[in-house]
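>>> Show me how the following folds:
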Amino acid sequence: MDSVRKTIKGLKLAGLIAATLLVQACASNFTFQVEVDDPEPSTQHYVSSDQDTPTSLAFSHQIPGDQVSAKGGVLNYVYQQDKKNIDPATFFLGALSNELEARKLPVTFDDSASNQLQLLSFETISHRNNGFSPLVMIAMVKIDLVENGQKHRIAAIVKRAKVPIWTVTEEPLVEATINQPQEILIKEVAAKINLALFNDQLTDSDVDTLIKDVKANVENEDIAYQKVYELGFSNNPKALPALLEFSKHNAEYIRLAAISGMGMLGGEGVFEELKALYTSGNQWQDRAVALKAIGDIQTTEALDFLKTEQAKWSDKTTQEVTWNKKIVALYLD
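Next comes the predicted model:
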């Protein structure tokens, strides 16, 4: 009899969860407040082959105050700390300053500096098909770094998805789809500032440790994929063979992290590999991240490729095209 009661109770609970999720999915729009963490800075720092020249940057932004941080057709999120809405630009600058310091990059922010760091956009796409599907979050940032009159476009995207167990604001969901992507975005921006200003690297020993950590944790994708991103941020060619290997991995986030880093690390030498990944990728996210990595190459040929793809989508309105347009716009607009 007890087992029957437990079964009935379990069925009722399952039905309640399903009904709640269905209501969430069917409603026209929900906005949630979620507590987010400060991004954790890197633990490995870059090493210079010469003497880096300290650089001051004037920070500016085009981010509306009090904006919705993640926007979607059904679910919107406002990021908070201590139950107060964060100011996205202030949040970004604080996290970036901490990351630059952790990487031992001699960058300071000074409103009177002639060189500039312009934050053009900092947002997340939120998407969910129904109450039983994963919550997809695509975090994006677009920046112009202006140094001695030369403009460097810095852009990054991170795609994560997770199925909620109880609610769309539960802590594991926020950690996987908001906290981790924000941390990766900040680290990628710092890595690209390094590329533009200093060209410092992680040591060969650091790269070897990261590769070993990925392989030791390959069954724990949540740990391994973040280490793969670190390889892409290393600016050390020693990491490229590992990225090429991991770009074929069965685990989605290990694979995406590897593809993402290929353009930064391999440059025009991996252009053909990235085009092949874009044209033959079985999943949208593989093709999308390959586009992003092509944008990171920053050569005329790579940017012309993005323009050609953008032109093909001019009269299309599918979900994939809509998202691809946003990704390509990070580099072209």
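
>>> Please count neighbours and contacts with C-alpha atoms only from this point.
Fine.

>>> Give me the buried positions along the longest helix belonging to the chain.
The longest helix of the chain (DSSP state H) is helix 2-26. For helix 2-26, a neighbour-count test (16 or more other CA atoms under 10 Å) marks 17, 18, 21, 24, 25 as buried.

>>> What segments of this protein are strands?
Along the chain, counting by DSSP state E, strands occupy 30-35, 55-61, 70-71, 75-81, 84-85, 107-109, 116-127, 135-147, 150-162.

>>> on that earlier part again, what's the distance between the longest helix of the chain and the middle of its chain?
35 Å (CA atoms, centre = their mean, to the nearest Å).

>>> Name the residues that touch that helix?
The contact list for helix 2-26 (CA atoms under 8 Å, 6 or more residues apart in numbering) reads 30, 74, 128, 129, 130, 131, 132, 166, 167.

>>> just checking, residue 45 touches residue 100?
No. Counting by CA atoms under 8 Å, residue 45 stays clear of residue 100, with 9.1 Å between them.

>>> These two - which one has more neighbours?
residue 100 (24 against 19; other CA atoms under 10 Å).

>>> ok, and the closest non-adjacent residue to the more buried one?
residue 190 (6.0 Å; CA to CA, 6 or more residues apart in numbering).

>>> related to what we said a few turns ago, for the strands of the chain, which one sits closest to residue 258?
Nearest to residue 258, of all those, is strand 150-162, at 11.9 Å by CA to CA.

>>> Mind listing what's buried along that closest one?
Residues of strand 150-162 classed as buried by neighbour count (16+ other CA under 10 Å): 152, 153, 154, 155, 156, 157, 158, 159, 160, 161, 162.

>>> Distance-wise, check the first one relative to residue 181.
Residue 152 sits 22 Å away from residue 181 when distances are taken as CA to CA, to the nearest Å.

>>> Second chain to compare with the first, below:
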Amino acid sequence: MNINKTLLLAAVLLGIQACAPSAYNIDKPEPSTISYANPAESQQSLHLIDNRPELEKTFSYGVLKAELLDNKTPVEPIAFLEQHTQAELEARNINALLATQGQSININKFVVRNHRTNAYTPFITFTMLSADIMSETGPERIALFIKRGKTPVWSFDEIIEPTFNQPLDLAVKEFVAKLNNHLFHQAMTDQEVQNLINRIKNSDDENTAYQDVYQLGFSNNPLALDALLELTNSDEEYIRLAAISGLGTLKAESSLERLKEIYATADIWQDKAMALKSIGDLGTDEARNFLMVASNELQNADDKERLWSQEVIDLYLK
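The predicted structure follows:
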């Protein structure tokens, strides 16, 4: 790299980091207000196991230093996940208890990675988790990927809620929704799903509506499918991403062709990435083969978006 390029890179990095704090106090996730029906009579014990490689135990990292604090204390990600998973299980009316023994769930990855191109572009985060539910027939992979972004106008405090608090809140909810899909098979009632659909249709606030769209995906109720498919065409970015994500969380195998279409034709990277995430969620042989082909096509990629796409695929294949 020549001197001019080096100076330019240094100037860009300095501009990105200007006024950015090195740590952020985050809020605790709020448990869901909609419970699942028909809880099991007997309680099941779940055991979260930290299976992260030593080199991947940094929780929050990226272009900017962004340590996450809970009441000014560094967040320990597995303890954070365990505490808020238990609260979400109870809120969802799932009869399960996190314990030191029981159904083993290996946490392979849990990170918040940030990126910012310059001082005039959004600060974005990718919240990612990969885990294996250990069963007698072998591990069952569950994963999640949530993208959020915000351009700070007056101060970096503006990015805490949309890029840290909301994604971590959704991560806990999606993690529990996927545990439910695999282990408990409970669902929201048809009425609760219809209430969500009506609320989304009548909302003029993208920030509230996109979180309700995620709830449709967490419902484990096929009644949500048509609404999610329709919302994959939304002009609002985060509503659209939540809908694409929801097809996978709902494990709607019939949506595979729509997800392939989004990956092939979407104009922006985040739509493609979310389609990959949902294809991975489906967990079928056809879906897995699609990810393997996509991964081969991304080999030796050197631009950041292709590298990010591979990172999403790796949540399911590594």
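
>>> thinking again about what came up before, can you find the partner of the residue nearest to residue 100 of the first structure in the second structure?
Superposed on the second structure with TM-score structural alignment, residue 190 of the first structure falls opposite residue 176.

>>> quick one: contacts for the aligned partner of residue 93 of the second structure in the first structure?
Under the alignment by TM-score structural alignment, residue 93 of the second structure pairs with residue 104 in the first structure. Residues in contact with residue 104 of the first structure (CA under 8 Å, 6+ apart) are 45, 46.

>>> re the thing from before, dump the contacts of helix 2-26 of the first structure to a markdown table, plus neighbour count.
Below are the contacts of helix 2-26 of the first structure laid out as a markdown table (neighbours: other CA atoms under 10 Å):
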| residue | neighbour count |
| --- | --- |
| 30 | 14 |
| 74 | 18 |
| 128 | 19 |
| 129 | 13 |
| 130 | 15 |
| 131 | 20 |
| 132 | 15 |
| 166 | 12 |
| 167 | 13 |
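
>>> Tell me which of these fall in helices.
Checking the contacts of helix 2-26 of the first structure against helices, none of them qualifies (DSSP H).

>>> Looking at the residues you listed, which is nearest residue 199 of the first structure?
For the contacts of helix 2-26 of the first structure, the nearest to residue 199 of the first structure is residue 128 (39.7 Å; CA to CA).

>>> Distance of the closest one relative to residue 185 of the first structure?
Applying CA to CA to residue 128 of the first structure and residue 185 of the first structure gives a distance of 22 Å.

>>> Please identify the residue in the first structure that aligns with residue 111 of the second structure.
Match for residue 111 of the second structure (TM-score structural alignment): residue 123.

>>> which residues touch its match?
69, 70, 71, 139, 140, 141.

>>> 10 Å instead, please
By CA atoms under 10 Å, 6 or more residues apart in numbering, residue 123 of the first structure lies in contact with 63, 67-71, 88, 138-142, 157, 182.

>>> re the thing from before, what would the strands of the first structure look like in a markdown table with distance to residue 241 of the first structure?
What follows is the strands of the first structure, written out as a markdown table (distance: least, CA to CA, whole Å):
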| stretch | distance to residue 241 of the first structure |
| --- | --- |
| strand 30-35 | 38 |
| strand 55-61 | 32 |
| strand 70-71 | 35 |
| strand 75-81 | 38 |
| strand 84-85 | 43 |
| strand 107-109 | 30 |
| strand 116-127 | 31 |
| strand 135-147 | 27 |
| strand 150-162 | 22 |
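
>>> how about those strands, which one is nearest residue 283 of the first structure?
strand 150-162 (12.5 Å).

>>> if we can go back for a sec, could you verify my assumption that the match of residue 190 of the first structure touches residue 105?
No. In this structure, residue 176 of the second structure is not within contact of residue 105 by CA atoms under 10 Å, at 11.8 Å.

>>> Count the neighbours of the nearest residue to residue 133 of the first structure once chain neighbours are set aside for me.
Leaving aside its chain neighbours, residue 133 of the first structure sits nearest to residue 163 (6.1 Å; criterion: CA to CA, 6+ apart). As a burial measure, residue 163 of the first structure scores 15 neighbours (other CA under 10 Å).

>>> and residue 163 of the first structure, what pairs with it in the second structure?
Aligned partner of residue 163 of the first structure by TM-score structural alignment: residue 151.

>>> now residue 199 of the first structure
Matched by TM-score structural alignment, residue 199 of the first structure corresponds to residue 185 in the second structure.

>>> Also residue 230 of the first structure?
So residue 230 of the first structure corresponds to residue 215, using TM-score structural alignment.
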